[in-house]
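Enquirer: okay, sequence plus prediction incoming.
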Amino acid sequence: MKTQVKTSRMDIGRLVAAPVFALLLFFSARGLLGGLSSLFPLDAAKALLLVHRLLIVAFYVLIVVLYFMRTAASSTTRSIPARSIAVGASFLPFAIPLAGGASDASPVVMLGANVIMASGMAFALAALFALGRSFSIIPQTRSLVMHGPYRLVRHPLYLGELVTVAGFVLAGVAPAKVLIFVLLAACQVYRALQEEKLLAAMFPEYEGYASRTPRLLPGVF
């Protein structure tokens, strides 16, 4: 069965997903401004938390901008599960705050969690910059990106998101949060595999790139 199809000129993501991310941007920016007073006076943990929140706002800004700048897709997956899991995985992290787990971790643990969250978000933002006009949620092809974080792993955006969510889990460990993280990791691996099918079919040079670049974890996977 074919895994790809030529995409129509209408950009559904621009019509549907862009407004959703614009709404997330609004709430993130409002939350950042509304919570500024609670972050002062700054200490190391609060400074990292502030950086993380700023990075989230920048992340959503860039996504909205890229939806209106991106080029037309040259191919898109036909798989309904691939489309559904891609969309679901994009919003699954929002279930973390609803999964319980007291945020009464020690200052050292909270500092570590904030370091992880800020680092993951910074890496994801760098990956999004590198991806540029080739950004999409569902598996599609536009261009083969091999620079920036893509020199290190084939799916740095997913890696950055997983690291960020791991920080959230660490800040208030609960079984449900761990389960959500495991489910998210499985979904991201599935997304990566589906995207690779399209990229390998569209770009002959992808095989060489994949042979020298790990998928998500250097030396592991």
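Expert: Sure, I can see it.

Enquirer: alpha carbons only for contacts and neighbour counts from here, please
Expert: OK.

Enquirer: which SSE is Arg53 in?
Expert: helix 44-69 (DSSP states H and E).

Enquirer: so which bits of that helix are buried?
Expert: By neighbour count with 16 or more other C-alpha atoms under 10 Å, helix 44-69 contains the buried residues 45-64, 66-67.

Enquirer: kindly report the same for stretch 160-176.
Expert: Those would be 160-174, 176, for stretch 160-176 by 16+ other C-alpha under 10 Å.

Enquirer: for stretch 189-203, same thing?
Expert: 189-192, 194-200, 202.

Enquirer: out of the buried residues of stretch 160-176, which are inside helices?
Expert: Counting by DSSP state H, the buried residues of stretch 160-176 place 160-171, 176 in helices.

Enquirer: the nearest residue to Gln4 once chain neighbours are set aside: how many residues sit nearby?
Expert: Leaving out its chain neighbours, the residue that sits closest to Gln4 by C-alpha to C-alpha, 6 or more residues apart in numbering is Thr77, at 4.6 Å. By other C-alpha atoms under 10 Å, 22 other residues sit near Thr77.

Enquirer: wait, doesn't Thr77 sit right on Val5?
Expert: Yes. Contact criterion C-alpha atoms under 8 Å: Thr77 and Val5 qualify, at 6.6 Å.

Enquirer: spit out the contact partners of the most centrally placed residue in the chain.
Expert: For the chain, Glu161 is the residue whose C-alpha lies nearest the centre (C-alpha atoms, centre = their mean; 4.2 Å). By C-alpha atoms under 8 Å, 6 or more residues apart in numbering, Glu161 lies in contact with 120-121, 124.

Enquirer: what about Ala118, distance to Val165?
Expert: Distance of Ala118 to Val165, given as C-alpha to C-alpha, to the nearest Å: 10 Å.

Enquirer: ah, wrong one, I meant Ala89
Expert: On the measure of C-alpha to C-alpha, Ala89 and Val165 end up 12 Å apart.

Enquirer: equivalent analysis for Tyr150, please.
Expert: Relative to Val165, and taking C-alpha to C-alpha, Tyr150 is found at 20 Å.

Enquirer: nearest residue to Leu24 in space, please, no chain neighbours.
Expert: Per C-alpha to C-alpha, 6+ apart, closest to Leu24 is Tyr60, 7.2 Å.

Enquirer: who's in contact with that neighbour?
Expert: Taking C-alpha under 8 Å, 6+ apart as the test, what Tyr60 contacts is 21-22, 24-25.

Enquirer: got another one to weigh against that:
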Amino acid sequence: MSANATPSFSPTEIDLPKFKRQVWEMCTNIVLAAFFFRFAWIQGEAFFTWYRLSTFLILVKVSTDVFFYLIRKPPQQVSFSLYDWTVGLMGTYAVILFMPAGHTHDSLFGQIVQCTGLGLQIFAMASLNRSIGVVAANRGIKTGGMYRWVRHPLYLSYVVAFGGYLINQTSYWNAGVYAACILLWLLRIMAEERLLTQDDNYREYTQRVRWKLIPGLV
């Protein structure tokens, strides 16, 4: 070997930033699953006590959320802002604070609203595929499906679905949780927009789709 030769090694190379992100995503998934398991237990217990459709629908809705969160794909770009993470986590977990209001009867209107919200969610999830996330991130720009009408259709489905739940499970507590959730969803939208508008494709998309949440309103 030459005296000037540099020794060569062939250890398994690890992309440390990517590895840290994967570990963080895994930890987030575990915490998410644990919190929503508690929520599912409470709502499931209420359903088998009073057999109200509203509790079953909200259980299906949140279970669908959790499934897609657990299989979400890694982001191309993610925010490391403490504010964005706080808003993202609170906006994700706040829904587990909804509580069954007791053994009153569901209204037909409330059930229709909940079913509409669940339908919108399924459509939005299909449009989003595996690009759902907890914190503001770029997992690829989506422009098809429901994204042809609003830029954040999943949040629209949340507003409708949990609004229907509030109609059926009316209480001051649930009304306060719903108001807090809407505020957090709006803050999440603002955080996501700040990150996504760094992408030229997204800025072009915002010129074509004006509405962020509700067509003709927001």
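Expert: Great, that's in hand. Every value quoted in this text rests on a predicted model; they were computed, and no experiment measured them.

Enquirer: TM-score for this pair?
Expert: The TM-score (TM-score structural alignment, normalised by the length of the second structure) is 0.76; 199 aligned residues with a C-alpha RMSD of 3.0 Å.

Enquirer: hang on, the earlier thing: which position in the second structure pairs with the residue nearest to Leu24 of the first structure?
Expert: The alignment partner of Tyr60 of the first structure in the second structure, by TM-score structural alignment, is Val66.

Enquirer: repeat that for Gly120 of the first structure.
Expert: Counting by TM-score structural alignment, the partner of Gly120 of the first structure is Gly117.

Enquirer: am I right that that match falls within a strand?
Expert: No. Under the criterion used here (DSSP: H, G, I helix; E, B strand; the rest coil), Gly117 of the second structure is helix, not part of a strand.

Enquirer: against Ala29 of the first structure, how distant is the residue nearest to Leu24 of the first structure?
Expert: 10 Å.

Enquirer: what secondary structure does the counterpart of Tyr155 of the second structure in the first structure sit in?
Expert: Matched by TM-score structural alignment, Tyr155 of the second structure corresponds to Tyr158 in the first structure. Judged by three-state DSSP, the three-state class of Tyr158 of the first structure is helix.

Enquirer: same question for Ser131 of the second structure.
Expert: coil.

Enquirer: so it makes contact with Arg72?
Expert: Yes. At 5.7 Å, Ser131 of the second structure counts as touching Arg72 under the criterion of C-alpha under 8 Å.

Enquirer: about what we covered before: how about the closest residue in space to the match of Tyr155 of the second structure that isn't next to it in sequence, what does it touch?
Expert: The shortest distance from Tyr158 of the first structure to any non-neighbouring residue, by C-alpha to C-alpha, 6+ apart, is to Gln188 (6.3 Å). Gln188 of the first structure makes contact with 86, 89, 158 under the criterion C-alpha under 8 Å, 6+ apart.

Enquirer: ok, and the most crowded of the residues you listed?
Expert: Busiest of the contacts of Gln188 of the first structure [other C-alpha under 10 Å] is Tyr158, holding 25 neighbours.

Enquirer: hmm, back to that, separation between the residue nearest to Tyr158 of the first structure and Glu207 of the first structure?
Expert: 20 Å.

Enquirer: what of Phe168 of the first structure?
Expert: From Phe168 of the first structure to Glu207 of the first structure the distance is 35 Å (C-alpha to C-alpha).

Enquirer: same check on Ile180 of the first structure?
Expert: For Ile180 of the first structure relative to Glu207 of the first structure (C-alpha to C-alpha), the value is 32 Å.

Enquirer: do the same with Asp104 of the first structure
Expert: 47 Å.

Enquirer: more neighbours: which of these two?
Expert: Applying other C-alpha under 10 Å to Asp104 of the first structure and Glu207 shows that Glu207 carries more neighbours, namely 14 against 11.

Enquirer: now check the second structure for the residue matching that one.
Expert: By TM-score structural alignment, Glu207 of the first structure lines up with Arg203.

Enquirer: isn't its match right up against Leu195?
Expert: No. Using C-alpha under 8 Å, Arg203 of the second structure makes no contact with Leu195, being 10.8 Å away.

Enquirer: quick one on the thing from earlier: among the contacts of Glu161 of the first structure, which one lies nearest to Pro81 of the first structure?
Expert: Ala124 (24.3 Å; C-alpha to C-alpha).

Enquirer: show me the contacts for the closest one.
Expert: Ala124 of the first structure touches 156-161, counting by C-alpha under 8 Å, 6+ apart.

Enquirer: over to Gly133 of the second structure?
Expert: Per C-alpha under 8 Å, 6+ apart, neighbours of Gly133 of the second structure: 69, 72.

Enquirer: measure it to Ile58 of the second structure for me?
Expert: From Gly133 of the second structure to Ile58 of the second structure the distance is 20 Å (C-alpha to C-alpha).

Enquirer: strands along the first structure, start to end?
Expert: 4-5, 75-77, 140-141 (DSSP state E).

Enquirer: nearest to Phe94 of the first structure, out of those?
Expert: Nearest of the strands of the first structure (C-alpha to C-alpha): strand 140-141, 23.9 Å.

Enquirer: report the mean deviation for the closest one after fitting onto the second structure.
Expert: Relative to the matching residues in the second structure, strand 140-141 of the first structure has an average distance of 0.7 Å after the fit, by mean C-alpha distance after the TM-score superposition for the first structure.

Enquirer: in the second structure, what residues pair with that strand?
Expert: Counting by TM-score structural alignment, strand 140-141 of the first structure corresponds to residues 137-138.

Enquirer: need the helices for the second structure, in chain order.
Expert: Using DSSP H, helices in the second structure cover 16-50, 53-70, 82-93, 108-128, 153-168, 172-196, 200-208.
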